[in-house]
Every structure is written in structure tokens, then in C-alpha cells.
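1. Structure, please.
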Amino acid sequence: MDAQQVPPDMSNWTPRAKFLDNTHNKSELIHLLSSTFRKHHITVEQCDNDADTSIVREALAAASDGSVEVRAEDADVLVMLVHHSSDSHHPLFLTTSNGSYDVRKIKESLSETQKSYLLFCHAFTGCDTVSAIAGHGKTTLFARFCEGDAAEYIDIFLDTEATKETVIQAGTAIFKYIYHGRDTTLGEIRYNMFSRKAAAGVIKPETLPPTEGAAAQHSLRAYLQTRDWILLQSMSLNPSDYGWTIGVHGYEPVPTLDPTAPEELLQFTSCNCHGDCSNRRCSCKKNGVTCISACGVCNGIACRNCSHDVVEIGQNLASQLPQCPSPTELSVLPLPGDPSSCDPLSRGFMLPWSQTHYSVVEPGSPVNLQAAQTAQLHMHREGYQQYNKKK
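-> Sure, this is the predicted structure:
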């Protein structure tokens, strides 16, 4: 109806979603409905926490005496009804705004493995309390899980007595299985995927695997939810121990316990000193970090607060230092110039003094090979293998 047809007493009505976002409104609505139902001799059970398990428990109890129709919009309720229903129950139906579902027929269409893994799969791949895994649909993952390759890890989530440590280990292994990297670490899988996407020029962070810390918290929440559904008991364990924390609006998920970034990045600072950065006038020195390439004057190379010892090249040292090595002695990165020339003696080259800093050596200049080799070794350890000494 258009605005002219709205009755005056309805013009200020609040949308349902916005109304229910207010916890006070929700509490008052529940109180009003409960009191009205009781006045009409309808049994009401009010839940302090999530009502889904209570709904399923009461529906199963009623199905022992006759057929039952459950009205809900939550897929969690349907999954629990399918898992817990048996041949001894009378017909069970779940009715939503999209139609009605026969619980018995759904269960009969599933294999034994699918029946066993249904609760775990629904929880781990995303439900009301556990985030979904971007780029991996429920149907696809359900089929992969039921192939049996991850059975030993899934069984841990179905064990109501499993420890937190085993749950985290199993959850991490399942994530590695999802991303096809069972023989490596999540960090390596994440780095390799990032590198491929960066090379392609398109990076969507949500499609990357979770970090080890995020996978641990996800696994704990998924285990707690699966356990609640198995036992039909809300908050069967302390949520604060299983991926949740108490915030302003109640329980909130813990994304990860790992730091946001390495400490050296969190303490990022730079200076613009005209001296040698050796005293506390230097903002880098004052904050206890080394100078970096973003520093205005020293560029993290020409000062006493660098992460390396800069080799001073002067005429008084020329007689004591060897000349630039030939291409057969050291692999180098030629400076921009004639692409047909690869001779570092004629074009100059760059020596890696640290992970992020390079010193340009002009053609024919002497260089400290020991320092260069030490810097190269440091880069090898950090995974930077652009520069390798030839055997």
C-alpha cells in the first residue's frame, strides 16, 4: 500500500528487524506473548538462552504421542530434528515461510555417514553461532566430509568429552583438508594463496584460509555448538572457554588470540634526522626500533641505528677490498639499463643489506663480500631467495 493508504495509527510503526534489535523491546514482546498464550491454556516454556534445543526437545517428546508440526525459520532446528528423530516417533514436520519439510523423508534419503556428520558439518561450515567459510558452500563441504578422508578429525567433534587441545588440532587439520594442504601448515597455505592472487592482481582476503589463531577459535565455537545439539542442551560448556567473550551486548565471538600484526609493524615509526640517529633525538632510537627505508634522510641505510653495519666505501679502503665480483661468483639484480647487458661490472648491481634495504654499488666499486654474503644468508632465512651465491 502507498503512503496515502496507511492509516494514521500505523504511520509510525517500526520495521520488525529494527524493533527486535532492541533487547528491551524483545523482552517485552516475549512477556506479552507468553502471558497471552497462558491465558488461553497454552503451555509456554521460556528459555534464558538459545531456544532451538528446547524447541527440538519438546517436539521430540510430543512426537512420541502423535504427529507434530514445528514452525520456525531456523535451519538449525531442522538439522537437529533430522538427527534426533527415529522410527519410533510419529511424523514430524517443520514449516517455514518457504514451505513444509517432512523430517522422516529427509532422514531416509541420507546415508549413515551423512546422518552421523550432519550436525558437525552444519556447525563447522556456518550456522547462527559459527561463521561460514567464504568460497566453500555447505553442500560441497558436506560431500567432501562424507568421503571419509577427514573422519578421524570429525569424530573428535562428535566426542562430547573431547579436550580443547584435541579440538583445536582437529579443527586445524580439517581446515588444511578443506584448502588441500594436509602436508603443510595453514600459514604456508595462506601465504601461497596470497602470492598467487597477488600475481593475478585480485586479492579477496575473505577467500584466504584463516590464520592458526582464527582457526582455533572457529573450531572451539563449532565444537561447542555441535555438542549442544548432540545433548540438546544450550551452553553445555562455558562459552568463555570455547571461542566467546562477554561484551556490551552479551556474548561476542573471539576472532583470534594472536596479535593483529608482528610487533615491529605495530611499533612502526620513522625519523627525519640529519644526524647519525645514534641518540634519543631520533624518534626511531627513542622508540627502540631500527631505522627503515621510510626514514627521510638515512633511509634505514646510512646511520648508526640501522639493522646492519653499512660498509663505507672510500679511496683509503680501495686497496684492501676486492673489486665487484663477476657474474660467476655472485648472482645479482642488474640496475635498469640495456636489457642485453647482464654484466654487473658494467651496469652496477644491488646488494641486499637487510630484508627490505638494498645498497646500490656503482660499476667498478669495491665491495665487502663477507658483509654481502652475511646479508644474503639472512635473507635466505627469511624466505627471500632472490639473491643466491652460486656454487
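2. From now on I want contacts and neighbour counts done on CA atoms only, so please keep to that.
-> OK.
3. what's in contact with whichever strand or helix holds H218?
-> Secondary structure assigned from DSSP states H and E places H218 in helix 212-231. The contact list for helix 212-231, computed with CA atoms under 8 Å, 6 or more residues apart in numbering, reads 53, 80, 119-120, 123-124, 129-131, 157-160, 164, 167-169, 171-172, 175, 186-187, 234-237, 239, 242-244, 254-258.
4. Mind giving me the ChimeraX command for buried ones among those?
-> Typed into ChimeraX, the line below selects the buried ones among these, using 16 or more other CA atoms under 10 Å:
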select :53,80,119,120,123,124,129,130,157,158,167,168,169,171,172,175,186,234,239,242,243,244,254,256
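5. what residues are up against the most centrally placed residue in the chain?
-> Closest to where the C-alpha atoms of the chain average out (CA atoms, centre = their mean) is P210, at 3.0 Å. By CA under 8 Å, 6+ apart, the contact set of P210 is L186, R190.
6. what's the spacing between it and E188?
-> Note on P210: its distance to E188, by CA to CA, to the nearest Å, is 11 Å.
7. again with G250
-> 35 Å.
8. of these two, who's got more company?
-> In this view G250 and E188 are compared by other CA atoms under 10 Å, and E188 has more residues nearby, 13 against 8.
9. In which helix or strand does that one reside?
-> Short version, using DSSP H and E: E188 is in helix 186-200.
10. Now do the buried residues in that helix.
-> Using 16+ other CA under 10 Å as the test for burial, helix 186-200 gives L186, I189, R190, M193, F194.
11. Next, the structure of the following sequence, for comparison with the previous one:
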Amino acid sequence: MGFHDTLKKLSLRTFTIKRKKKPENDPVGILHSDRSTFSRIALVAQTRQMDMREVLSYPLGPLPWSLSTTSGTLIKTSKSALLPLLFDDNSGSETTDNAGDGALIVDAMALLRAMKVNELPSTYGEFAALVLSRLCRFMSSYKRVDFVVDTYRQVSITNLERTSRMSAGALRQHITGSIQRLPRQFSKFLAVGENKSELLEFFFTQWQTPELMSTVPAQKELVVTSGSSCVMIKNNDASPASQPLPDLVCTHEEADTRLLLHAKHAACAGCSHVTIKTPDTDVAVLATAFCRSIASRLSLLIGAGSRLRRINVNAASNKLGQEVSSALPGFHAFTGCDTTSAFAGRGKKAAFKLLCSDKPVSVLARSAFVAVGNKFEALPAEHIATLEKYTCMLYNATQCSSVNDARYQLFCTRSLQSSQLPPCRDAFLRHCSRANYQAGVWRRCLVASPVDILSAHQDGQGWQLRSDGCLTIDWTDLPPAPRSILEFLRCGCKTGCSGGSCSCRRHALPCTDACGCRHNSPVACTNCMEELAACENEDAPLADSVDE
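-> Below is the predicted model:
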């Protein structure tokens, strides 16, 4: 190679390889945990009495594998699989937009994430103007446009999901002014909650300057939120102004619920039709559940470009029926969302099909899901029993009413790993608590500042508050297996286990192959099953002769 020749690009190993990690739901990790537990079970079962029903009432691992990944995070399911079940082509689609004087409610973060990197301007000031121009473009079809944001709290159940999104990389940058340059790694910038809070507050301030307020079309309304604040910007008679909207000052954390609150406000303000623009399945569920409480016709705008689809939420909800629609928040939280686990290997489609069937358990399950989230207290025992039976049906254990019984039946009749079994009852009850809390937040989406949410503590609702102020998932209080297996009692005798020094004999237990007397003792063990059986056989004829 000559001195001036071009060097070929080499694939050198860098520190980025350290970021690669095993898949969260790693079957190898689960198999290693199962192997450790079941090897102890096999040894104990050889010589000692053991109730497998009791054993299977434990999680059989450091975490309940039917709800948790090997890294301790929530098992995820495809939430979008629920959309075609809620909105089929015959009941929920609209091909034309006849909004007229309607309102468009926009999910702020979905709008920002949809922007391509090559569309981003150089500075924050230009970015604020670009986003505002896109909102004003919507006003050609709508009288009112709402820009609805999330809030980001230090202690929150949603932080667990946001932390997992930051695993791909995060970039923290303080916003100091409009001429500051926008980071090129914009997706990493949006992965940090503090960045999003500062960016949305920057928009909120910039859009209320006379220069940008004048770009809002005349006789149109722009509703902008930031934190708990909300203002309406109008440009009437060439005199732009902003005014606060006290009815929309709220304590909602997620934009999912705040979008419905704004939809209700727009309907009450006289908008004949309200459209929510969002890709989130959670919002679709809430819109279907609560559209009857919104005075105007409600639609969803999903997708982009040629795949843009308008959904008539009222028509879809009417086809599902009021009972199924009202059950959706509890059902969605129970079968898996951003803050609750899905059941491993059990998706939305099968669960929804079971919910809508005519089986007796489905009828009871619909009533139970309607009650999930009505109160933040523990669910009544009858609803817990119904949800337990519903879970057994999900796992095709049709003859069982308890998840522990279903675990035993499936373990005996099929060759399943512990991740393929239903959760044990203790983990199941905590999962119900998390689903009840999340559904409770959703069911109060039409109230600006629900008092019972402020008084309800997330700690103890299936989560635990650590000493550093962070919430973690409270999976279960149970150990992985019964104490007799975890603290596997084995002696180290070298004298045949004939005296009181043998720990197995003191606890009235026979020695097993794991005891030292089987391998290190020159004298045969007298406390093993074989010796004890031989003694019983020698005593049996003597007992017969005495009886004779």
C-alpha cells in the first residue's frame, strides 16, 4: 500500500460493545434459576415427604417469571394488537374530515418524536417557531388546536418505563435561550425527563411573545399547556393575546388522561366535533371507555401520510357495548400497559376474545373489570376470585379457580418452564393492586384535580418506595421456594448418624444423597431411607406374632 493510498475502514472493537446486553426476557437466565430450584426439589423428593402443591404456591425463582423479565422489569406485550379489535374496518373508520368548527387535541411528545432529524432547525428559537407553524397548519380544518404535554415527577410509577427507554442512551442539556443550538442527537435528548420539561416550558414562554402569537390565524384558538398551567392564545382583530384557562389547570401526570380532559373541555366550549391525534393505544382505550361522557362526537387520528386513519370512537364504542367499553381501562391495565406487566406468552388478542365471549367467567370478568379502579382501596374478594378464574382460563386451566391450583395442574400435565405457568397467588395479588391503581388514575381522566389520587400512595399499591426516593416494583414477599428447599438440611456426619449429633435425625428427617454421611463417612448411615425401611420390615413379623 502506498503512502497516499486510501485506508480501508476497519471494524474495530470499541466501548459500545459494552452496551450490548442480553434480551430482557432471557430464557437462559430463567432456565438457570429453574435448574437450581428443581435440583433441590428432586433431592428432597427422593427421601422426604414434599407437597408439590405447596411448592408451586411459591414463585420458584428470585422473581415471578410470568410477570417479570430476568432483569426485574415488566414483561411487555404488543398494546397495538388491541386497536384492530376495538376498531374494525366496518364500525370505526372515517375516510373524510368534516371537522368544520371542531377541535384537534394533539399529543405534544408524539408530535415531537414524529419529526425527522433532517427536518430539525439549528436553534431552539427556530424549533419553537417550526412546531408552532405545524400547529397553525392544523387550524385550516379546525377552529381550536390543543397542545397537551406530560409532566415529569421525581417519584412516579412511569419512571420505570422512562428509565428503560433511556437505556439506549441519554443526553442532558440545559436550555438557556432561543439562539442556543439544538442537539443533533435529538432522540437521546428527548429520553431525559428534565430536557422535555425545559423544552415544553420554553415553547410555552416563546409562543406567548407578540411575534409568535401574531402567526396564529385569525379567529382561531390555540390552547397550550406546560406543567399544570394552561393558556389560550387568540389572534382576534390583529391583536393577539393569551389568557389563562383555570378549568384546565390540572394535576394530571400523563398526557394520556389530559387529552381526554381537554376533549371534554372543547366539547363543553361548543366544538361540534373533537379529534384526538395520538399513536398511543392507552388513549384509544380511554377514548372508547369515556366517549359517552363527552358531549361532542369524538374521533381518533392515528398514523401518518398515506396510512393516516380517522376512527369514529362513538360508533366503535356502541358496537362493543357499554359494559365492554366500561371494562376496558381495568382490562388494559390487568393485561399489560406501560406501568403494569403482561402475562408471559398471553397477548391482548386472546385476553380480549375471552373478555367478549359468552362464557360465565367472561360475564363475571366484565363486571370485575368495570370495578377495577373505582376505588384505590384493595379490590373486594369476589372480584379477586373472578380475576383469578379469568387468569386460569387464559392459561387453559379451565377446571381451576385458583392460580396456585392452575400452576399445579399445568406443571403435572405439561412440560412447562416456570415462566409459562400463571403467577403464584401472592404475586398475582400484587399485580392486581398495580392494575387497580393504574385503572384508578385512568378512570379519573375527566376530573382536573381528583382528590383521591392525591391522597392515594403508590407505595403499597404493588410498588415500594426505596430510601433514595425511587419507586420499585413489589413483586412478592414470598421466597423463591419453601424454606425446607431453600435451607436444604443436610448433615456432615462421619459416624453413621446413629447419635443425637446428626442434624437430620434431630429434626426427624431421613438423610439424603446430599448429606456428608453418604460420601465422607466410613460407617454406613443408619438414618437413610433404606435402613429405616429395613428396620420396619424386621419389626413387622414380631408384631404379627404378638397379635396371633
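12. Aligned against the second structure, show me the partner of the residue nearest to the centre of the first structure.
-> Under the alignment (TM-score structural alignment), P210 of the first structure maps onto P423 of the second structure.
13. A helix includes that match, no?
-> No: going by DSSP: H, G, I helix; E, B strand; the rest coil, the assignment for P423 of the second structure is coil, not a helix.
14. D76 of the first structure against C127, yeah?
-> Yes: counting by CA atoms under 8 Å, C127 is a contact partner of D76 of the first structure at 7.2 Å.
15. tell me the SS of I233 of the second structure?
-> At I233 of the second structure, secondary structure determined by three-state DSSP is strand.
16. circling back to that earlier point, let me have the buried residues of helix 186-200 of the first structure in a markdown table, adding distance to I42 of the first structure as columns.
-> Formatted as a markdown table, the entries for the buried residues of helix 186-200 of the first structure read as follows, by distance: CA to CA, whole Å:
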| residue | distance to I42 of the first structure |
| --- | --- |
| L186 | 53 |
| I189 | 55 |
| R190 | 54 |
| M193 | 56 |
| F194 | 57 |
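17. Identify the residues contacting L222 of the second structure.
-> By CA under 8 Å, 6+ apart, the neighbours of L222 of the second structure are R144, V145, D146, F147, V216, M232, I233, K234.
18. name the element it belongs to?
-> For L222 of the second structure, the enclosing helix or strand under DSSP H and E is strand 221-226.
19. One more: K18 of the first structure?
-> Going by DSSP H and E, K18 of the first structure is part of helix 16-21.
20. Likewise for L104 of the second structure?
-> Element membership for L104 of the second structure, per DSSP H and E: strand 103-107.
21. State the distance from Q461 of the second structure to Q409 of the second structure.
-> To Q409 of the second structure, Q461 of the second structure is 30 Å away according to CA to CA.
22. picking that back up, where in the first structure does the strand holding L104 of the second structure fall?
-> Against the first structure, strand 103-107 of the second structure falls on no residues (TM-score structural alignment).
23. Now find how far off-centre that strand is within its chain.
-> Relative to its parent chain, strand 103-107 of the second structure has a centroid offset of 25 Å by CA atoms, centre = their mean, to the nearest Å.
24. what's next to it, contact-wise?
-> By CA under 8 Å, 6+ apart, the residues outside strand 103-107 of the second structure that reach it are 138, 142-149, 255, 259, 262-263, 266, 271, 273-278.
25. Swap in 7 Å and give it another go.
-> Residues from elsewhere that reach strand 103-107 of the second structure, judged by CA atoms under 7 Å, 6 or more residues apart in numbering: 142-149, 255, 259, 263, 266, 271, 273-278.
26. Quick one: map I174 of the first structure onto the second structure.
-> Counting by TM-score structural alignment, I174 of the first structure lines up with Y390 in the second structure.
27. ok now do that match, which residues does it touch?
-> With CA under 7 Å, 6+ apart, Y390 of the second structure has these contacts: V361, A365.
28. so how far is E536 of the second structure from it?
-> Distance, Y390 of the second structure to E536 of the second structure, by CA to CA: 49 Å.
29. what about the residue nearest to R310 of the second structure when sequence neighbours are not counted, neighbour count?
-> Nearest residue to R310 of the second structure, sequence neighbours excluded (CA to CA, 6 or more residues apart in numbering): L301, at 4.7 Å. Here the count is done by other CA under 10 Å, and L301 of the second structure has 20 residues near it.
30. Which position in the first structure pairs with L301 of the second structure?
-> With TM-score structural alignment as the criterion, L301 of the second structure matches L94.
31. so how far is L33 of the first structure from its match?
-> For L94 of the first structure relative to L33 of the first structure (CA to CA), the value is 21 Å.
32. Straight-line length of stretch 303-321 of the second structure, end to end?
-> In stretch 303-321 of the second structure, first residue to last residue: 26 Å (CA to CA).
33. sorry, back to before: so which of the contacts of L222 of the second structure wins on neighbours?
-> Counting neighbours by other CA under 10 Å, V145 leads the contacts of L222 of the second structure with 27 neighbours.
34. Which residue range of the first structure does the helix or strand containing that one align onto?
-> In this assignment (DSSP H and E), V145 of the second structure forms part of strand 144-148. Strand 144-148 of the second structure lines up with nothing in the first structure when matched by TM-score structural alignment.
35. Contacts for that strand, please.
-> The contact list for strand 144-148 of the second structure, computed with CA under 7 Å, 6+ apart, reads 102-108, 139, 220-225, 255, 259.
36. quick one, it and strand 221-226 angle?
-> With axes from the mean of the first three to the mean of the last three CA atoms, to 10 degrees defining the directions, strand 144-148 of the second structure sits at 10 degrees from strand 221-226.
37. counterpart of the helix or strand following strand 144-148 of the second structure in the first structure, which residues?
-> As assigned by DSSP H and E, the chain's next helix or strand after strand 144-148 of the second structure is helix 159-165. Using TM-score structural alignment, helix 159-165 of the second structure corresponds to no residues of the first structure.
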